[in-house]
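In: missing the sequence, but the structure's below:
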């Protein structure tokens, strides 16, 4: 699940560990159990500030359809999401081109 938020508009309760995972993003995990919480674009540009949030954090995310699938060329053969035509799918090269800072 993805959404845009202004700096300071997202409030998180609980022990969270955030680290810079690339030149253009950060990742956050629960400091107690290690569950993934979000991936946020930190690089300047169109995607700056966008959060990719784990759907499992919400009580009922079952009715939500995915709109973006990244690293599609790296997913295990046994993984398949329904509705592939209704969402954007990006390869590793496309993700890097879209999100990595430009020199």
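Out: Ah, there it is. Small disclaimer: the values here were computed from a predicted structure and weren't measured. Numbers count the residues shown, from 1 in each chain.

In: going by C-alpha atoms from here, please, whenever you check contacts or count neighbours.
Out: Noted.

In: need the contact list for the residue minimising distance to the centre of the chain.
Out: The structure's the chain has its C-alpha centroid closest to residue 52; by CA atoms, centre = their mean the separation is 2.7 Å. Residue 52 is in contact with 1-3, 38-40, counting by CA atoms under 8 Å, 6 or more residues apart in numbering.

In: my reading is that residue 40 lies in a strand. Confirm?
Out: Yes. Counting by DSSP: H, G, I helix; E, B strand; the rest coil, residue 40 is part of a strand.

In: below is an additional structure, to be compared with the one above:
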């Protein structure tokens, strides 16, 4: 998998109470099929790697949920929009791709926890696919 390009972008929740600005948003879109993401989003969660820091406006409308030993999830308290999950060990923010508008440079190129993907859906894109075990191995080497 090639190292994706980066760009700057601003996005928001559905009601606009929370705005997120990413200075180093990678243009590589990934889908997570883990059971937590599917329960949280109602399907696969499409995310963009936005690095270690985000500028968040409306932080008082942001709720953070400690979903596991290794991640927390954030959503808008007002409208319920799923905004990001943060990997605790390296402070990596994976932001819901749908909150950003007009990003023509995005490329859907990878899927994680492919071993947990249910059979009732499939993407047509050719992607790099990783199992949950492969994902944990990748992040344990950081």
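Out: In hand now; what should we look at? Since we're looking at a predicted model, the values are computed, not measured.

In: identify the residue of the second structure aligned to the residue nearest to the centre of the first structure.
Out: Under the alignment (TM-score structural alignment), residue 52 of the first structure maps onto residue 94 of the second structure.

In: quick one: the helix or strand harbouring that match to the first structure mean distance?
Out: In this assignment (DSSP states H and E), residue 94 of the second structure forms part of strand 92-96. Strand 92-96 of the second structure, aligned to the first structure and superposed, deviates on average by 1.0 Å (mean CA distance after the TM-score superposition for the first structure).

In: could you identify the helix or strand that succeeds that strand?
Out: Tracing the chain past strand 92-96 of the second structure, the next element assigned as helix or strand by DSSP H and E is strand 107-112.

In: quick one, helices of the first structure?
Out: 92-99 (DSSP state H).

In: just the buried residues of the contacts of residue 52 of the first structure.
Out: Neighbour-count burial (16 or more other CA atoms under 10 Å) applied to those gives 2, 38-40.

In: hmm, who's touching stretch 24-43 of the first structure?
Out: Contacts for stretch 24-43 of the first structure (CA under 8 Å, 6+ apart): 14-21, 23, 47-54, 57, 99-101.

In: re earlier: between the contacts of residue 52 of the first structure, which is nearest residue 84 of the first structure?
Out: Distance to residue 84 of the first structure, by CA to CA, is smallest for residue 1 among the contacts of residue 52 of the first structure, at 15.4 Å.

In: what's near enough to touch that closest one?
Out: 52-55, 66-67.

In: separation between it and residue 40 of the first structure?
Out: Using CA to CA, to the nearest Å, one gets 12 Å for the distance from residue 1 of the first structure to residue 40 of the first structure.

In: in the first structure, point out the residues matching stretch 11-30 of the second structure.
Out: So stretch 11-30 of the second structure is aligned with nothing, judged by TM-score structural alignment.

In: residue 63 of the first structure - how many residues pack around it?
Out: Close neighbours of residue 63 of the first structure, defined as other CA atoms under 10 Å, add up to 6.

In: and residue 69 of the first structure, by the same measure?
Out: Using other CA under 10 Å, residue 69 of the first structure has 15 neighbouring residues.

In: what residue of the second structure matches up with it?
Out: Residue 69 of the first structure maps onto residue 111 in the second structure, by TM-score structural alignment.

In: closest to residue 62 of the first structure among the buried ones among the contacts of residue 52 of the first structure?
Out: residue 2 (15.0 Å).
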